[in-house]
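[1] okay, predicted coordinates and the sequence, questions at the end:
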Amino acid sequence: MTSADAGSKADEAVAVRRFWRELGLPGLVDVHTHFMPERVLDKVWQYFDSLGQLTGGAVEWPITYRAEEAERVAVIRDLGVRAFTSMLYPHKAGMAEWLNGWAADFARRTPDCLHTSTLFPEAGVETYVRTAIEAGTRVFKAHVQVGAYDPADELLDSTWGLLADAGTPVVIHCGSGPMPGKHTGPGPVAHVLARHPRLRLIIAHMGLPEYEDFLDLAERYDEVRLDTTMTFTDFSERLAPFPKRALPRLAALGDRMLLGSDFPNIPYPYLHQLVALERLELGDDWLRSVCHDNGVRLFGL
């Protein structure tokens, strides 16, 4: 990091801390941040680096917080994020249990990180998910797009039931953005929820771009929540603008929306996500709930 970069990050930290202090909060709770084994994260960054070429220049995705793990932890703490996650996900069978072992170790050495686990539709999934729950995991990540699997796959059915019974939240990337997959969209998730209505699903990115369909699910199922990851930012509004007609529904669901950022894999400063939420003009009480209180209540912080 250059001295100019360090100065910029320090200035941003001051601005982020000012944001939550002016709301009367002790900090932020961010349910959607990524920490994973370095070789896995490097491949994720390589994908984002290639997006410009893959999309013919339509989407450029510079990684704002590209740094070693210790520096990234220091940065997020300096922003005043008092609890965050280590979202990680397999793209094939045989990875999830290994990733869970790494994440358990990361949580042990990073006490402000909520112990995070993942899963994949494969033989033995219920066994390692049960092991993770018994080891104290606080949240799971499921990535339907990257994993290219149907969340309603019968291999996962008993596991969803186990997670519903345990009350363990699952952050699930199931919307069709930034690119659709065979099993993305509201349909497969609606099938899962019909079988497991008490499952605590947190819809990543608010289901971008199928925002209103996922709002329907949140209104239908009391345990469904939505995270704000990348939504309402200039970047996402160019690609998939949130329909203004649905803003009153956001206000009504203020107790079930959670701050998410996608740190460190975002193409803009962390502060911009907070500014994007503020300019919705849904009020300070709504911001307090989304940025802190809902997360505190969900995870018993």
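    Noted; the coordinates are in hand.
[2] okay, CA-based contacts and neighbour counts for the rest of this
    Will do.
[3] helices and strands around the longest helix along the chain, which ones?
    Identified as the longest helix of the chain according to DSSP state H is helix 3-22. The elements that helix 3-22 packs onto, with contact taken as 3 or more CA pairs under 8 Å, 6 or more residues apart in numbering; DSSP states H and E, are helix 270-278.
[4] buried sites along the following helix or strand past the helix it packs on?
    Next helix or strand after helix 270-278 toward the C-terminus (DSSP states H and E): helix 284-288. Neighbour counts over helix 284-288 (16 or more other CA atoms under 10 Å) mark Trp286, Leu287, Arg288 as buried.
[5] next helix or strand past helix 284-288?
    Once helix 284-288 ends, the next helix or strand along the chain (criterion: DSSP H and E) is helix 294-299.
[6] quick one: distance of that following helix to the chain centre.
    Centroid separation for helix 294-299 versus its chain: 14 Å, with CA atoms, centre = their mean, to the nearest Å.
[7] second structure for comparison follows:
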Amino acid sequence: MTATADAVRAFRERLALPGLVDVHTHFMPERVLAKVWDHFDSVGPLTGVPWPITYRHEEEQRVALLRDFGVRAFTSMLYPHKPQMAAWLNSWAADFAARTPDCLHTATFFPEESAGAYVRRAVEAGARVFKAHLQVGGYDPNDEALEPVWGLLAEAGIPVVVHCGSGPVPGKHTGPGPVTALLARHPRLALVVAHMGMPEYGDFLDLAERYERVHLDTTMAFTDFAEQFSTFPEGELGRLAGLGDRILLGTDFPNIPYPYDHQLTALERLGLGDDWLRAVCHDNGARLFGLA
């Protein structure tokens, strides 16, 4: 991993960055992560593209790698796929954040009667970012059970990283429609559209232009891997540049089929300039999460 750490260090030093802020990294209970890795091991037949896990290591080593890469703040993106799971995940994530000070305390939810109560408990316990996975969870963000959740998070201004695009495989509630309806009711939500909304890039750029608190994260977008099946339209680069204050670095570490530095290379070769890269890789995330 030394070569990767050296490449990331060279990137940071060239841009004079104090570190990276990665809003889309995954840490979760080991048995849950094992099932996630099993999913990626089997996703090749669905997409036609193998998905090997580059950083299939123990938790302690994964944390150490991010620190070696100079990531000053990261997340523990975790998500339920069924009811009565989210509160348990939130308890684990709170403990992980307490013993991992450079991890932004992450929480999640699922459409169920108890959601409002356990989300409020997570907020009161110091949660700084939430994860919603419409594809894996298979739920509509407009489910009535989530109304108190969205209202609370909009009022608190806590960002929600939401996988709502239809990549790599469409879900019943993916695509721009459900999120557009959600934002019409809660326009002050600080949503972070994961994966730039791939493959519906243009539609989610529309939402970011319409709602000032909507951000997009770069997770896997623009990489050689993603470009095989979800090419970012060259004609949208101007809009991407114009939204430079609301694009956030995300990588999907450790569940990526290439070295960590490739995400940075993919961003650099867009040709949007050093100021854009500095904002995306550090400054926007530092501002969103109030990092000193």
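    Ah, there it is. Source: prediction; values computed, not measured.
[8] next, the buried residues of the longest helix of the first structure.
    Lys9, Glu12, Ala13, Val16, Arg17, Phe19, Trp20.
[9] between which two of those residues is the distance greatest?
    Using CA to CA, the buried residues of helix 3-22 of the first structure span at most 16.8 Å, a distance reached by Lys9 and Trp20.
[10] quick one, what contacts the aligned residue in the first structure for Val8 of the second structure?
    Val8 of the second structure maps onto Val16 of the first structure when the alignment is built from TM-score structural alignment. Listed by CA atoms under 8 Å, 6 or more residues apart in numbering, the contact partners of Val16 of the first structure are Leu79, Gly80, Leu271, Leu274.
[11] what's the most distant pair in these?
    Greatest spatial distance in the contacts of Val16 of the first structure: Gly80 and Leu274, 12.7 Å, computed using CA to CA.
[12] higher neighbour count, the two?
    Each of Gly80 of the first structure and Leu274 has its neighbours counted (other CA atoms under 10 Å); Leu274 has more, 22 against 19.
[13] what does that one correspond to in the second structure?
    When the second structure is aligned by TM-score structural alignment, Leu274 of the first structure is paired with Leu264.
[14] for its match, give me its contacts.
    Contacts of Leu264 of the second structure by CA under 8 Å, 6+ apart are Val8, Phe11.
[15] swap in 10 Å and give it another go.
    Ala7, Val8, Phe11, Arg12, Thr218, Phe222, Thr223, Leu249, Gly250, Thr251, Leu277, Cys281 (CA atoms under 10 Å, 6 or more residues apart in numbering).
[16] give me the distance between it and Thr251 of the second structure.
    Taking CA to CA, to the nearest Å as the measure, Leu264 of the second structure falls 9 Å from Thr251 of the second structure.
[17] could you do Phe11 of the second structure as well?
    Going from Phe11 of the second structure to Thr251 of the second structure by CA to CA gives 15 Å.
[18] picking up where we left off before, any chance of TSV for the contacts of Leu264 of the second structure, columns distance to Leu191 of the second structure?
    What follows is those, written out as TSV (distance: CA to CA, whole Å):
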residue	distance to Leu191 of the second structure
Ala7	31
Val8	28
Phe11	28
Arg12	27
Thr218	14
Phe222	21
Thr223	23
Leu249	14
Gly250	14
Thr251	17
Leu277	21
Cys281	18
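[19] what's the closest of those residues to Val63 of the second structure?
    Nearest to Val63 of the second structure out of those is Thr251 (CA to CA; 14.2 Å).
[20] how deep is the closest one tucked in, by neighbour count?
    Residues near Thr251 of the second structure, counting by other CA under 10 Å, number 25.
[21] can you check the one 10 residues further on too?
    Neighbouring residues of Asp261 of the second structure were enumerated by other CA under 10 Å; the total is 18.
[22] you'd agree it is up against Leu20?
    No. The criterion here is CA atoms under 10 Å, and Asp261 of the second structure misses it with Leu20 at 11.6 Å.
[23] now for these two: what residues contact both?
    Shared contacts of Asp261 of the second structure and Leu20 (CA under 10 Å, 6+ apart): Val8, Phe69.
[24] circling back to that earlier point, what is in contact with Gly80 and Leu274 of the first structure at once?
    Common neighbours of Gly80 of the first structure and Leu274 (CA under 10 Å, 6+ apart) are Val16, Trp20.
[25] ok so, going back, which neighbours do Leu264 and Thr251 of the second structure share?
    Joint contacts of Leu264 of the second structure and Thr251 (CA under 10 Å, 6+ apart) are Thr218.
[26] okay if I get the contacts of Val16 of the first structure as CSV plus distance to Asp150 of the first structure?
    Formatted as CSV, these follow (distance: CA to CA, whole Å):
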residue, distance to Asp150 of the first structure
Leu79, 36
Gly80, 37
Leu271, 34
Leu274, 32
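[27] now the helices for the first structure?
    Along the first structure, counting by DSSP H, helices occupy 3-22, 38-54, 69-78, 96-109, 125-134, 144-147, 154-166, 186-195, 211-220, 234-239, 247-252, 270-278, 284-288, 294-299.
[28] winner for burial among the ones you listed?
    helix 144-147 (a mean of 21; mean count of other CA atoms under 10 Å).
[29] where does that helix end up in the second structure?
    Going by TM-score structural alignment, helix 144-147 of the first structure sits over residues 134-137 in the second structure.
[30] that stretch vs the first structure, mean deviation?
    Stretch 134-137 of the second structure, aligned to the first structure and superposed, deviates on average by 0.1 Å (mean CA distance after the TM-score superposition for the first structure).
[31] how far away is whichever residue in the first structure pairs up with Trp92 of the second structure from Val275 of the first structure?
    With TM-score structural alignment as the criterion, Trp92 of the second structure lines up with Trp102 in the first structure. Applying CA to CA, the value for Trp102 of the first structure to Val275 of the first structure is 33 Å.
[32] what does Tyr268 of the first structure give?
    Going from Tyr268 of the first structure to Val275 of the first structure by CA to CA gives 12 Å.
[33] nearest spatial neighbour of Cys174 of the first structure, chain-adjacent residues omitted?
    Thr184 (5.0 Å; CA to CA, 6 or more residues apart in numbering).
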